[in-house]
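[1] Provide a 3D model corresponding to the input given below.
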Amino acid sequence: MHVLATGTCLPGAAVDNAALAGRFGMNAEWIELFVGTRTRYFGVDLDSGARTHSIVDLGTHAARQALDRAGLEPSDIDFLVLATATPDSLMPTSATGIADRLGLNLIPAYQLQSGCSGAISALDVGGRMLDDDRRIGLVIGADLCAKHMVLDRDISGMPPATLVNYMLFGDGAGAMVIAADPTDAVMRIDTVHCVFTGLDSAPGQIIEWFGEADRLSDVTAVREDYKAIERRVPGMSVETAGELLRRSSWSADDIDFLLPPQLSGIMTARIRKEMGMDGAREISCVAATGNSGNALAFLQFDSLAGVIEPGNRALAIAIESSRWIRGGITLEGL
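    Here you go, the predicted model:
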């Protein structure tokens, strides 16, 4: 699986901690110390509450940027795979919405419902779809977390498990054009590893779905067990890195670029320390973009594409706490 180009989309202007704190009555310094995120982007106007972007908007913009960079037209694409935890609707899928916006027809347009690790799952599916007939594909990750932010809510008595969602997350999308042939590729994806590891474990994150019968339910739509995430994700990251190195027959010293999980600025720094690989250059974005779910890995890949050189080796990891899924890939510059 070869990477021809990448693209990204971050909606609107960056929202810093001072603006976020002013809107919701938080302490800006506390956000910096607790989460370590400085800015994030939202597909909603915090002043008016008006929705400014959809998943289809974000995914289409990122896809067009990737296609432009690859020098391709939408008609060159043989399939599309979208990973998201926050689709615009359950039906029709946002994947078909992006395909329609791009003018694509009569091709597979698949959607994977997942969190951060969905980016790796989508690349796994995309890589397996490349064959003699399908030579070029478009893989996208996008999430719109602002739909869960109630702008007029009193957060003074909000429990930490709910309050963290107002500080941690942001919106965005990323895309990658993949191909079976190496011509004009900037990177090659060598190994993809994504497995469920949550047997008999309580989920670390839950996003509810409400239908016509229960949409007025008082159940909290998004819940986090942040302590469990802090406790489990670093070890899962180390395990995933070891598995990727074993499968690639690489050593830790072979890694030129490390793309660690992007949970938050604080958590990413902690994970990076436990993973070692001190000789590798870190590619991170979460402190500037917020946790944008499925977009994060693609935002990292976009940064990597600008600096990786032929022969350089990179290792990327994405951990999902919803039911404990760990994924990662190895890449090599061409």
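[2] okay, CA-based contacts and neighbour counts for the rest of this
    Fine.
[3] So residue 228 is in contact with residue 201, correct?
    No - applying Cα atoms under 8 Å as the test, residue 228 and residue 201 come out as separate, 10.6 Å apart.
[4] Could you check which of these two has the larger neighbour count?
    residue 228 (14 against 9; other Cα atoms under 10 Å).
[5] Tell me which residues touch the residue lying closest to that one once chain neighbours are set aside, please.
    Leaving aside its chain neighbours, residue 228 sits nearest to residue 204 (6.3 Å; criterion: Cα to Cα, 6 or more residues apart in numbering). Each residue near residue 204 by Cα atoms under 8 Å, 6 or more residues apart in numbering is listed here: 224, 225, 226, 228, 229, 321, 322, 323, 324.
[6] next one: residue 214
    Contacts of residue 214 by Cα under 8 Å, 6+ apart: none found.
[7] what helix or strand is it on?
    Here residue 214 is covered by no helix or strand, with elements defined by DSSP states H and E.
[8] Please, where are all the strands along the stretch 51-200 of the chain?
    Remark: strands assigned in the stretch 51-200 of the chain by DSSP state E, counting those that start in this stretch are 79-84, 109-113, 136-143, 172-179, 187-196.
[9] Next, the residues that contact the second one from outside, please.
    Read that as strand 109-113. Counting by Cα under 8 Å, 6+ apart, 79-85, 93-96, 99, 118, 121-122 sit against strand 109-113.
[10] Alongside the first, I'd like the structure of this one:
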Amino acid sequence: MNDTGGVSGRSAALAAAKGRGAMIRAVPLGCGGYLPEKVMTNADFAARLDTSDEWIRSRTGIGARHMAAEGELTSDLATAAARRALDHAGLTGADIDLVVIATATPDRTFPSTATKVQHAIGMTGGFAFDVQAVCAGFIYALSLADALIFKGQARRALIIGAETFSRILDWEDRTTCVLFGDGAGAVILGAHEGEGAPSDRGLLATCLHSDGAHQDILYVDGGPSSTQTSGKLRMQGREVFKHAVAKLAEVADEAMEKAGVASADIDWVVPHQANLRIIEATAKKAGVPMEKVILTLQDHGNTSAASIPLALSTAVHDGRIGRGDLLLMEAIGGGLVWGAALLRW
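    Below is the predicted model:
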């Protein structure tokens, strides 16, 4: 936490680092997560729909998920996760100059949920904005924060994935409503000088992709411009599965090649927590054993943009992920949008 003060000071440090052949890395300073108090188990769904615990677990690996209380907003979840990340990093909101929130379920059409969190944590300077890339949103937000830190526009960035997907579910559709939960996870990144080598701490590589030709296999059937309603989530599960396995394996290989590391170098895979079958198939293609995969979907369900930072925070705080561990994070969501990031903790 020995960053120079102000954007001009950061720019000078960046120039000096480049002059020495070094580079600025976005290094993790802390993380935190938040889950709403209410839990819905598979048994709760079986009591009201034609489904069962065995049906849900065998197809998804999910056993329970958390649901936001009435009046509990995405910004409330995001703020709680942000405060825990700040506590973990030993920082206050005043130490942050960038907030990026990945969410597909903002409080309002505008202003951004990020500006609400900015105010709630006492951040009085800098800037804040939302990113909408659904389940891949956290990877997109990381990539943006990394670029802004590298360019000297921010010193410390708070990146949050936060969702209240319970508000856009069709509760009569057993193929989708059993999959999703609510929650938020946050990571704080700070500018530090690295050597430009794979052994550096911080973000080593990010890779982002999209293909709008597949919009109709995972989407929400509403929006301000089209229906003037928020709409409900719709999904063609088999098509999503097919694309997810292939694209996540490809982008994982791309990120490792970009960073100059191999699958044997990976300490932990922290995947988007969507479906156990997708996670297992992707890990196998990437050459990473399941013993190195962080799993939380059994307790959290699919929390979209929140799933990776929630899983990351869980594993950091229970001691599995430690300083210097190399993490592969990957996600795919509606759009289709997908991406991967390599981060040395």
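[11] Now the TM-score, please.
    Superposed pair, TM-score by TM-score structural alignment, normalised by the length of the first structure: 0.86. Supporting alignment: 312 aligned residues with a Cα RMSD of 2.5 Å.
[12] Of all the strands of the stretch 51-200 of the first structure, which one is nearest residue 315 of the first structure?
    Ranking these by proximity to residue 315 of the first structure (Cα to Cα) places strand 187-196 first, at 9.5 Å.
[13] The helix or strand just after the closest one aligns to what range in the second structure?
    Counting by DSSP H and E, the element after strand 187-196 of the first structure in chain order, helix or strand, is strand 205-207. Alignment of strand 205-207 of the first structure against the second structure: residues 218-220, by TM-score structural alignment.
[14] One more: stretch 90-99 of the first structure?
    Using TM-score structural alignment, the match for stretch 90-99 of the first structure in the second structure runs over residues 109-118.
[15] which stretch of helix or strand covers residue 331 of the first structure?
    Residue 331 of the first structure belongs to strand 325-333, assigned by DSSP H and E.
[16] just the angle between that strand and strand 187-196, please?
    170 degrees (axes from the mean of the first three to the mean of the last three Cα atoms, to 10 degrees).
[17] For strand 325-333 of the first structure, enumerate the helices and strands it packs against.
    Contacts defined by 3 or more Cα pairs under 8 Å, 6 or more residues apart in numbering; DSSP states H and E place strand 325-333 of the first structure against helix 118-129, strand 187-196, helix 226-248, strand 313-320.
[18] mean shift of the third one relative to the second structure?
    This means helix 226-248 of the first structure. Relative to the matching residues in the second structure, helix 226-248 of the first structure has an average distance of 0.9 Å after the fit, by mean Cα distance after the TM-score superposition for the first structure.
[19] In the next helix or strand after that helix, which residues are buried?
    Helices and strands here follow DSSP H and E; after helix 226-248 of the first structure, the next one along the chain is strand 257-259. Neighbour counts over strand 257-259 of the first structure (16 or more other Cα atoms under 10 Å) mark 257, 258, 259 as buried.
[20] ok, now stretch 55-62 of the second structure?
    56, 57, 60, 61, 62.
[21] swap in stretch 20-32 of the first structure?
    Those would be 20, 21, 24, 26, 28, 31, 32, for stretch 20-32 of the first structure by 16+ other Cα under 10 Å.
[22] Then stretch 304-311 of the first structure?
    304, 305, 308.
[23] same question, stretch 325-333 of the second structure
    The neighbour-count check on stretch 325-333 of the second structure (16+ other Cα under 10 Å) flags 325, 326, 327, 328, 329, 330, 331, 332, 333 as buried.
[24] residues in contact with the nearest residue to residue 117 of the second structure once chain neighbours are set aside?
    Nearest non-adjacent residue to residue 117 of the second structure, counting by Cα to Cα, 6+ apart: residue 79, 5.5 Å away. Applying Cα under 8 Å, 6+ apart to residue 79 of the second structure gives the contacts 117, 120, 121.
[25] which residue sits closest to the second one, ignoring its sequence neighbours?
    Meaning residue 120 of the second structure. Residue 120 of the second structure's closest residue in space is residue 79 (Cα to Cα, 6+ apart), at 6.9 Å.
[26] before we move on, back to that, okay, now the match of stretch 90-99 of the first structure: how far is its last residue from its first?
    Using Cα to Cα, to the nearest Å, the end-to-end distance of stretch 109-118 of the second structure comes out at 17 Å.
[27] again with stretch 39-51 of the first structure
    End-to-end distance (Cα to Cα), stretch 39-51 of the first structure: 19 Å.
[28] Look up how far residue 109 of the first structure lies from the residue of the first structure positioned farthest from its centre.
    Distance from the C-alpha centroid of the first structure peaks at residue 213, with 31.3 Å (Cα atoms, centre = their mean). Using Cα to Cα, one gets 30 Å for the distance from residue 213 of the first structure to residue 109 of the first structure.
[29] Residue 28 of the first structure now?
    42 Å.
[30] try residue 87 of the first structure
    Relative to residue 109 of the first structure, and taking Cα to Cα, residue 87 of the first structure is found at 14 Å.
[31] got it, and residue 97 of the first structure?
    From residue 97 of the first structure to residue 109 of the first structure the distance is 9 Å (Cα to Cα).
[32] Sounds good, over and out.
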